[in-house]
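S.K.: I'll drop the sequence and a predicted model, then ask my questions.
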Amino acid sequence: MRLTLSASLAVLAFAAASSASAEEGMWTFDNFPIAQANATLGTTIDQAFLDRVRLSSVRFGGCSAGIVSDAGLVMTNNHCVATCVANLSTQAVNYAETGFTPKARDEEVKCPGATAEVLTDIADVTERMHKAGEGLSGSAFTRSRDAEAGRIESEACGPATDKRCQVVSLYRGGQFKLYTYRKYSDVRLAFAPEDRAATFGGDLDNFSFPRFAIDAAFIRLYENDAPASTPTHFVWKADKPVEGTPVFVSGSPGATQRLLTQDQLMTIRDVVLPMDQLIASELRGRLIRYSEEGERQVFEAMDPIVGLENTYKRGLGRMRALTDPGFMAARVAAETDFRSKAGDRVFADLSAIQPTLRELYPAMALLEGGTGVGTTPVAGGSQLFAWARTIVRGAQERAKPSAERLPEFGDARLSAAQTALFANRPVYPGLEQVRMEWWLSKTREWLTVDHPYIPALLGKESPEQRSARLIEGTKLADPAVRRALWEGGLSAVEASDDPLIQYLLAVQEPTRAVRTEWEEKVQAPTDRASEQLAAARFAAYGDAVYPDATGTLRLTYGLIEGSDVPGQRWGPFTTFAGLWDRATGAPPFDVAPKLLAAKDRIAGDTVINMTVSSDTIGGSSGSPVVTAAGEIVGANFDSTVLTQRNAYGYDRNVNRSVIVTTGAVTTALRDVYGMDGLVAELGVR
């Protein structure tokens, strides 16, 4: 593809295209700029390469992964299997402390509720989706489009349980594609190191470099109770990486906001990020306090605290970008250029929505979630609350025709809801109560005591009283109880005496009202205006434009290289020798016991981590890093704080993805954890 944009615009959201000197773009596999990538990198990839990479790439929960053997073996990050490890662990047998090191395949253990997916097909359904919204506005527009998406998904996948179909909005409504996935519902943990090996340096080193983390793990895909046959897979390459090598990163980045207007970004800067940051920091504080109560509480709160720390640092980096005069001036220049081509009308429509969005955001974020712009966890992330809401809403929605339901309960999506609901996961009542108590307290604080929805949420009780009563009285921790309520339908749900079920029934009116108002006044007009803006963008820039990330599979590329800008000056590699030098013996710079015991068996110059100038963001964790020959040389696990501006625009000077190398993973498997079976399966000699 030939590009029509100047280099000064190429790093910015509205252009969203790459110049010859910048590895920008989270490209979809059906619109990847092969010629441009080859010209930039000096490679000779072709469509066959793209097909192999796509079929070897895996979406795993909110992470990415890569198939590395013909028997369903998949490499991802250790932090991507942290929930699985926590679910399989107890205080007596804590795999986060010891590592999970099965000696044979029959010792691999199923991750509760986990699914993995491989993208098999992409089809254009733009015309159908646009036609579904013609002449409509408000919630009628939203519901009509949701219903059409559900019909398309049902037509494509039907009752199949080994496939999943998803209508994906690209270019903020400019295009719609049907993504078809091969779905694996039996995903088993095959290896995880000691947590300290994967998180050396803790929160102090998080979102930074140099790093010394073996943040890698393996899962295995199963079908019919046997390892899946996966003849298409990446080739394992454990050689020492070479600076300047071109590489490709394939994964499912969560969300970028590069195509937003400046007025939309000001709403994020002034309303969304400040609220989300305050929320995350206070919830983290409450969980830390909870963890100080004893060893059991430390065990229960460890994984949630790490997740909140990631959320907070990510938001911090994004706030710095939105308050960086140089970065924002470049975005303004790009928008000015775009306005000269597209006109002001659609921009004005989006600007007019912002006061309403600012007003409605707190209630929508706290009571419903799913705003598309923030990260505030509903009910503090309470698992019991999430199950109760699925049961109650599922029962209410399934009583309607599929086209009239909330989209998450359409026929094509019910299997995903059931998988999550029926999973046998441990529940920690103390932790659940902290989450619920925090949520009720913060909701009352943010919405104010006089808000009309507060009586339904609290009645005459305090947040402490209500959360204690609900969590102590519910029986939803038992998967059999959840299954019985789900299968019993609306009559069983309404007859239930479970206090959490009754609570969710009681709060449906206000929470659904919040969602309806958001759809009517924010989501629908935003989607309509964004669709028009996308058409103007295509007219101005053609197909040299890539879409914002949407949690769907993308391919980016770059070079193995260090950084030389203020605040991050370093070479591209760290080694085991550097790990030993950095270690102090005191947390968080204490080396994992098994790793430390293997010190004399490990070559000090073995590279642990490296940095790459690829275009990645949250959700790219676990993304396979591959050469032009299709050899996997690492997995993305982090990026720097400065890179968090990547949500709003790519800046090659500061953008660096942090990679754990296959050489480090091989060393850990062979010399630390005795995983000889996996080493042989990977073809290491």
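M.R.: Looks like it came in fine.
S.K.: make it CA atoms for all contacts and neighbour counts henceforth
M.R.: OK.
S.K.: residue 41 contacts residue 246, correct?
M.R.: Yes: judged on C-alpha atoms under 8 Å, residue 41 makes contact with residue 246 at a distance of 6.0 Å.
S.K.: what about those two, which has more around it?
M.R.: For residue 41 versus residue 246, neighbours defined as other C-alpha atoms under 10 Å are more numerous around residue 246 (23 against 20).
S.K.: residue contacts, the more buried one?
M.R.: Going by C-alpha atoms under 8 Å, 6 or more residues apart in numbering, residue 246 touches 41, 43, 557-560, 627-628.
S.K.: which residue comes closest to it once chain neighbours are left out?
M.R.: Sequence neighbours aside, residue 559 is the residue nearest to residue 246 in space, at 4.5 Å (criterion: C-alpha to C-alpha, 6 or more residues apart in numbering).
S.K.: contact partners for that neighbour?
M.R.: Contacts here follow C-alpha under 8 Å, 6+ apart; on that basis residue 559 touches 41, 243-247, 612-614.
S.K.: just to revisit the earlier point, hey, what's in contact with both of residue 41 and residue 246?
M.R.: Shared contacts of residue 41 and residue 246, counting by C-alpha under 8 Å, 6+ apart, come down to 558-559.
S.K.: name the helix or strand for residue 165, please.
M.R.: strand 163-170 (DSSP states H and E).
S.K.: so which bits of that strand are buried?
M.R.: Using 16 or more other C-alpha atoms under 10 Å as the test for burial, strand 163-170 gives 163-170.
S.K.: and for stretch 641-653?
M.R.: So stretch 641-653, judged by 16+ other C-alpha under 10 Å, has buried residues 641-652.
S.K.: my guess is residue 110 meets residue 190, correct?
M.R.: No: assessed by C-alpha under 8 Å, residue 110 is found out of contact with residue 190, at 9.2 Å.
S.K.: comparison target below:
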Amino acid sequence: MPYLGAFQFLFTKLSFYMYQIIQLKPLLAALSLLLLFSCAAPQQAADDAAAPANESGTAAQTAAEPETEIISLLPTFEPVPSSILDNGRMWTFEHAPVEYFAETYNFDPDDAWFERARLGALRLPGCSASFISPNGLVMTNHHCVRDQITQIGREGERTLDDGFYAVTLSDERMIEDYYLDQLIDIRDLTDLILDEVDSAPIEQQAQVRSQVIQRVQAELSAEFDESENIVVQVVSLFNGGRYSAYFFRRYFDIRMVMAPELQIGYYGGDADNFTYPRYNLDMTFMRVYEDDAPLQTPFFFPFAIEGVRSGDGVFVIGNPGSTTRLNTVAQLTYAGQFQLDIIHRFLFHTLNSLDAIFELDPDTDEAQQLRNTIFSLRNAEKLYGGQVLAHRDPFLMGRRTDNENNFVAALRDNEALAAEYIPIIERIAEIQEQKAGLAPYPYIMSIGMQPNSALSSALLQRALVAYRLVHQDLSTEARTQALAGLTAIQDRDPAHERLLIENHLRYLADLLGDDSPYMRRILNGHDKAEVAAALVQNSAFATQEQTEAFAETAFREWSDPGLDYFNAFGSRLYENTLMFQLLSQEENQLETRLGRGWFAVYGTSIPPDATFSPRIADGVVAGYEYNGTIAPAYTTFYGMYDRHHSHNTDPQWALPERWATPTPSLDLSTPLNFVSTNDIIGGNSGSPVVNTRLEIVGLAFDGNVESMGSSTLILDDRSARAVSVDSRGMLEALRHVYRADRLVREIEDARHQR
């Protein structure tokens, strides 16, 4: 799925210890822990009248006053019959599903088969890839390397728009500051890590777990010489129920071989994104070099001579980014009602501002980079919008409810498991109610507001750091670090700043309502554009130079319109954020403990949640019912040209010059894209799709709209599909449109070299 790997890591695991500047005094910590277990009902607004106090300073209570019934802030769902495979088919290589694959697809995948599958696959930043020849040739999606395609362009070249092809080996261009990872070994660390964690008091286990993981990772890394380029990653599986050490060989000398034009690699643009039928040539080829020569590798996936047919079993080997299928129903419900909805609103308003910024001057180099960011965020906006709908869908959430009921029933069958894990499920549910009572205020301080984020105003980023400095009790060291971070935030064009601030105000109004007391304080009778312009004109946080001078004054005495922006919330913004952080920390610890319960009940009969680590997912090529008709298993070049001519005035379906008039040798009946039931998610972009002989039949690049929202919480293969570029379409285009004879020969010769 385009771009989703990186953005899921940015948004789905929201936490506020990313800032790591909140340090509590013992009294404040004790007070916070006391509040942690209080009623989850929403707090009163900061400007509401306080309850009368008695002589001891606490709120007065009337003895005869009846207890108020606590009303849940979260809906419930009726159970719908589920399957254990609702948890997905993203299998790990250390627990390879040998028997399941053999029974389901009628072939014998032995250890050697899984080893070849693992070593032929690659991981690159945010996406997946694979070796497709013994000479280090690598295949991935065009959308995964758009920045790199732009980077290799020389003066006067438009490599992203016009494409690139290295006619000779010497023409292949170095990609700066880039790398690919190959998983070469796996070791089980479960007993080593959990023995140390279990020996610590419960309140210290999170810290001990982090320390032991860091120590073990360092010890394992020390086994290798630096020149070997081995990267060790300790991977948590089943939310901490199991641990593995993954050993990656990292390659740094990566060179661009071929990339098609953006218009054909992203054909249909935003309108066709996350849809099917599709007509995308979302492919790019690179090469790994070692000692300034093409890498020689025995592990690669040759292109299949024959393509796939409907009903064929296929396997996607890649790095799915993040799923939440082991989360409790309460967690998923909270996410749908609050977290995902708030993120979606933020993306909607941010895109409005970035689109406006791009239109101010679309021809600069910075604008071209911004265009890639907009592409990425538009995908993320669609994803999160779909996730909100899926997390509120009675059928899907009913299946999750049934799945959890089955899990709880299995726990109850074992007295020890029931005593250990059912209270955890109950406490996690309580935490979701408490978090619901704090929303949306903690998100105002987190989403997109990290220093130097491209998603928000530099002025507001500085003001937020200053707000923390004023309101949080920091140690001298932490305050020094925060001040350094404050003055390191880079300037932006004032016109861009105004647009970003104005749209942040629209985002706040969307969350809180224009008539909320907080918005009335911030706007003070003015419209949003006027407030944004006044902030840029009058705040000391408008520029880096002014901020540095302002930071020299006593921060407890700071007064500035930028600070007033956040001070308008009174103490609620800070207090709710603090409480949310504490609840999230407790929730993370409980999740880790509950992961052991899942493993105790199901073992390796289900895969763990995705963690952007190598997985193999099975499925079959299959069309599906949609829009009152049937989506075919694959599309052809005929369909692409029909799309073009049917929308001949819309630039999204325009064709690049070399494609506008097809050459007589191009077989328009060649399959271009196909769909399958494979379980994929963000991070799988660029994954090879192989047959039982580990031959390339496709290149995964997207999910259809039916999978867009549900894929994080459930595997729903009724109509959810992975969308791939067909290997036949890739070769047909390379041969007859791009005349990439050298590349075609290498791909076809590889069939005889494994």
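M.R.: Right, received. Where do you want to start? Values in this document were obtained by computation on a predicted structure and should not be read as measured data.
S.K.: list the TM-score for the superposed pair.
M.R.: The TM-score (TM-score structural alignment, normalised by the length of structure 1) is 0.78; 596 aligned residues with a C-alpha RMSD of 4.0 Å.
S.K.: quick revisit: which of the contacts of residue 559 of structure 1 show up in structure 2 as well?
M.R.: Counting by both residues aligned by TM-score structural alignment, their matches' C-alpha atoms under 8 Å, structure 2 reproduces these contacts from the contacts of residue 559 of structure 1: 243-247, 612-614.
S.K.: checking residue 289 of structure 2 next. Helix, strand or coil?
M.R.: Assigned with DSSP: H, G, I helix; E, B strand; the rest coil, residue 289 of structure 2 falls in the strand class.
S.K.: same question for residue 594 of structure 2.
M.R.: Strictly by three-state DSSP, residue 594 of structure 2 counts as helix.
S.K.: need the counterpart of it in structure 1.
M.R.: Aligning on TM-score structural alignment places residue 594 of structure 2 opposite residue 533 in structure 1.
S.K.: again, but for residue 390 of structure 2
M.R.: Per TM-score structural alignment, residue 390 of structure 2 is aligned with residue 321.
S.K.: give the aligned range of stretch 219-227 of structure 1 in structure 2.
M.R.: Going by TM-score structural alignment: stretch 219-227 of structure 1 matches residues 286-294.
S.K.: quick one: residues in contact with the matching stretch.
M.R.: Contacts of stretch 286-294 of structure 2 (C-alpha under 8 Å, 6+ apart): 135-139, 251-258, 295.
S.K.: give the contact list for residue 238 of structure 2.
M.R.: By C-alpha under 8 Å, 6+ apart, the residues touching residue 238 of structure 2 are 326, 592, 595-596, 598-599, 608-609.
S.K.: the same query, at a cut-off of 10 Å, please.
M.R.: 325-326, 591-599, 603-604, 606-611 (C-alpha atoms under 10 Å, 6 or more residues apart in numbering).
S.K.: returning to that earlier point: in structure 2, what residue corresponds to the residue nearest to residue 246 of structure 1?
M.R.: In structure 2, residue 559 of structure 1 lines up with residue 620, judged by TM-score structural alignment.
S.K.: what does residue 663 of structure 1 give?
M.R.: Per TM-score structural alignment, residue 663 of structure 1 is aligned with residue 728.
S.K.: the stretch 151-300 of structure 1: helices as residue ranges?
M.R.: For the stretch 151-300 of structure 1, helices defined by DSSP state H, counting those that start in this stretch occupy the ranges 195-198, 202-205, 262-267, 273-291, 295-322.
S.K.: one more: the stretch 551-685 of structure 1?
M.R.: 576-582, 593-597, 662-667, 676-681.
S.K.: residue in structure 2 matching residue 304 of structure 1?
M.R.: So residue 304 of structure 1 corresponds to residue 373, using TM-score structural alignment.
S.K.: still on that earlier bit, of all the helices of the stretch 151-300 of structure 1, which lies closest to residue 658 of structure 1?
M.R.: The closest of those to residue 658 of structure 1 is helix 202-205. By C-alpha to C-alpha, the value is 11.7 Å.
S.K.: average gap between the closest one and structure 2?
M.R.: With mean C-alpha distance after the TM-score superposition for structure 1, helix 202-205 of structure 1 departs from structure 2 by a mean of 1.1 Å once superposed.
S.K.: so which elements touch that helix?
M.R.: The contact analysis (3 or more C-alpha pairs under 10 Å, 6 or more residues apart in numbering; DSSP states H and E) places helix 202-205 of structure 1 against helix 295-322.
S.K.: residue 523 of structure 2 and residue 81 of structure 2, how far apart?
M.R.: 50 Å (C-alpha to C-alpha, to the nearest Å).
S.K.: and the two? Which one has more around it.
M.R.: residue 523 (18 against 11).
S.K.: so the more buried one touches residue 531, yeah?
M.R.: Yes: using C-alpha atoms under 10 Å, residue 523 of structure 2 makes contact with residue 531 at a distance of 6.4 Å.
S.K.: what sits in contact with each of the two?
M.R.: Contacts common to residue 523 of structure 2 and residue 531, judged by C-alpha under 10 Å, 6+ apart, are 505, 565.
S.K.: about what we covered before: quick check, distance from the match of stretch 219-227 of structure 1 to the centre of its chain.
M.R.: 30 Å (C-alpha atoms, centre = their mean, to the nearest Å).
S.K.: counterpart of residue 347 of structure 1 over in structure 2?
M.R.: So, by TM-score structural alignment, residue 347 of structure 1 is matched to residue 425.
S.K.: hmm, residue 405 and its match touching each other?
M.R.: No: taking C-alpha under 10 Å as the definition, residue 425 of structure 2 is not a contact partner of residue 405, at 11.2 Å.
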